[in-house]
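J.: Only the shape, not the letters, is given here:
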């Protein structure tokens, strides 16, 4: 477990977990689970765009995810129901991205690595990118914690306290796009939403304050990443899905324990 590539994989998983789990608390509080899924699916279109233009993968995914999130946010309430709009945007962007990738010639593409992650192939540059994105997300959440929390609870209350709910929504959207862009290498497009939601959902049963929930979610996300990597190494299973399976088992276990305690 102390080979170089395994150490890099562990550090990458921890970096993504520390950024995704606290952000997932806001996703749960705002009931934006499907929103996160739609943003993650649009990353496939960003991958196709990056490969076509020979641009950095992180940049292409980040731009497309931001455009998708901003488009959905701007169209909501203008004759479109949120769930319908997210359903159309999520599956359409995934399908268009997969079709666009199939048209690329002269480019060798491991589509499974993009869809389900390839954490064992994380290199030093990927590690710098993942931790840089994670620190940016954690910095944004810490800096705007009060505004994000008040906007989540009540937009009128946030306005009366001097916060702009639309601005806080934009910060949350940017953070979500950054997490999607850095998490592709770890868990892939189809499992990013699980890294956002599952640790936060598990932490909810044992939290009495929002701050406690965010910290417990970060700890549980880190535990899932490290444990999933070790189990994957010992049982020779796909690493990204194994990390999510550990999170799912932890969610079932925490809810079972909570019901017994209650």
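T.: Thanks, I have it. The structure displayed is predicted, hence computed values, not measured ones. Residues are numbered from 1 along each chain as shown.
J.: contacts and neighbour counts: CA atoms only from here.
T.: Fine.
J.: For residue 125, see how far away the closest residue to residue 185 other than its chain neighbours is.
T.: Of all residues beyond its chain neighbours, the one nearest residue 185 is residue 117 (5.0 Å), with distances taken as CA to CA, 6 or more residues apart in numbering. Computed as CA to CA, to the nearest Å, the residue 117 to residue 125 distance reads 16 Å.
J.: between those two, which one's more packed in?
T.: The neighbour count for residue 117 versus residue 125, taken as other CA atoms under 10 Å, is higher for residue 117 (25 against 8).
J.: I figured that one hits residue 180, correct?
T.: No - with contacts counted by CA atoms under 8 Å, residue 117 stays clear of residue 180, the gap being 11.8 Å.
J.: Which neighbours do these two have in common?
T.: residue 189 (CA atoms under 8 Å, 6 or more residues apart in numbering).
J.: if I pick residue 33, what's in contact with it?
T.: 27, 193, 197.
J.: May I ask which helix or strand encompasses the residue lying closest to residue 11 once chain neighbours are set aside?
T.: Counting by CA to CA, 6+ apart, residue 11 lies nearest to residue 127, which is 7.5 Å off, once chain neighbours are set aside. Applying DSSP states H and E as the criterion places residue 127 in helix 124-143.
J.: try this one side by side with the last:
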């Protein structure tokens, strides 16, 4: 079964869906959309460094994503003007990454795959890493769920309950960095934040509890992966953008159901 490239792509997308739903819910609750963009765009610089030093793409992406996530988290703690700061970091990281890749022999031809994903080229090793990483991040979120939810909804009440919001913010930042590294082959650096935000935003108006929102967001992400891949197969469209387009359709439908 795993010899079928479409099956491997579907399994990779479903593995990623398990974690982008819950993690994306926190991104929506905390209004961290630009945070996700900054970390995701920095992934391209990680790809360039990995190619230059001949190491794993996942390792290079994870290293740079962790540095960016920690930097942004530290700036948030210091009360910086985050919209401007994140905009600068996000676009600068992407620009430096694309420039760096241009110096790596043979990498220019693969640039679109890193920007928009190449899920149909996922191999068995990629599949193992994606599922292992997704389950580890999902386990971390479940373990810290109550603390993360409390600090996301009201930091002052969380502090009164003995929860340090800075610790929870850093945990989310590191989890986000891992997911960015996992998703680079699936939807690419430009679309990772969309897969975090769109399914969670679609689920937000249809549920009444954080747990149900996270579960529904994961389900919407899984349906988007499935629908996007089948559309890509039958209409011959790029797989990564097709997945995000399917998620966008789900968001529109959720708004219609919400109004109804």
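T.: Structure's in. What do you need? The shown structure was predicted, so the numbers you read here are calculated from the model rather than taken from an experiment.
J.: nearest spatial neighbour of residue 251 of the second structure, skipping sequence neighbours?
T.: Leaving aside its sequence neighbours, residue 251 of the second structure sits nearest to residue 202 (CA to CA, 6+ apart; 4.4 Å).
J.: The host helix or strand of the one you found against the first structure, how far on average?
T.: Assessed by DSSP H and E, residue 202 of the second structure sits inside helix 192-204. Compared with the first structure after fitting, helix 192-204 of the second structure deviates on average by 0.5 Å (mean CA distance after the TM-score superposition for the first structure).
J.: okay, the angle between the next helix or strand after that helix and helix 192-204?
T.: Once the chain leaves helix 192-204 of the second structure, the next helix or strand it forms, by DSSP H and E, is helix 210-235. Here the directions of helix 210-235 of the second structure and helix 192-204 differ by 120 degrees (axes from the mean of the first three to the mean of the last three CA atoms, to 10 degrees).
J.: Helix 210-235 of the second structure vs the first structure, average offset?
T.: For helix 210-235 of the second structure, the mean deviation from the first structure after alignment is 0.6 Å (mean CA distance after the TM-score superposition for the first structure).
J.: next SSE after that helix?
T.: The first helix or strand that comes after helix 210-235 of the second structure along the chain, using DSSP H and E, is helix 239-259.
J.: Please identify the buried residues of that following helix?
T.: Buried residues in helix 239-259 of the second structure, counted by 16 or more other CA atoms under 10 Å: 239-248, 250-251, 254-255.
J.: and if you look at stretch 23-39 of the first structure?
T.: In stretch 23-39 of the first structure, counting by 16+ other CA under 10 Å, buried: 23-28, 32-39.
J.: Of the residues you listed, which belong to helices?
T.: 23-28, 33-39 (DSSP state H).
J.: okay if I get these as a markdown table plus distance to residue 231 of the first structure?
T.: Formatted as a markdown table, those follow (distance: CA to CA, whole Å):
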| residue | distance to residue 231 of the first structure |
| --- | --- |
| 23 | 26 |
| 24 | 24 |
| 25 | 26 |
| 26 | 29 |
| 27 | 28 |
| 28 | 28 |
| 33 | 27 |
| 34 | 29 |
| 35 | 30 |
| 36 | 27 |
| 37 | 26 |
| 38 | 29 |
| 39 | 29 |
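J.: List just the nearest of those to residue 168 of the first structure.
T.: Set against residue 168 of the first structure, the nearest of those by CA to CA is residue 26 (11.3 Å).
J.: check contacts around the closest one.
T.: 149, 152.
J.: any idea how far residue 78 of the first structure is from it?
T.: Residue 26 of the first structure is 24 Å from residue 78 of the first structure, where distance means CA to CA.
J.: quick one: the closest residue to residue 200 of the first structure other than its chain neighbours from residue 81 of the first structure, how far?
T.: Sequence neighbours aside, residue 217 is the residue nearest to residue 200 of the first structure in space, at 4.8 Å (criterion: CA to CA, 6+ apart). Residue 217 of the first structure sits 30 Å away from residue 81 of the first structure, taking CA to CA as the criterion.
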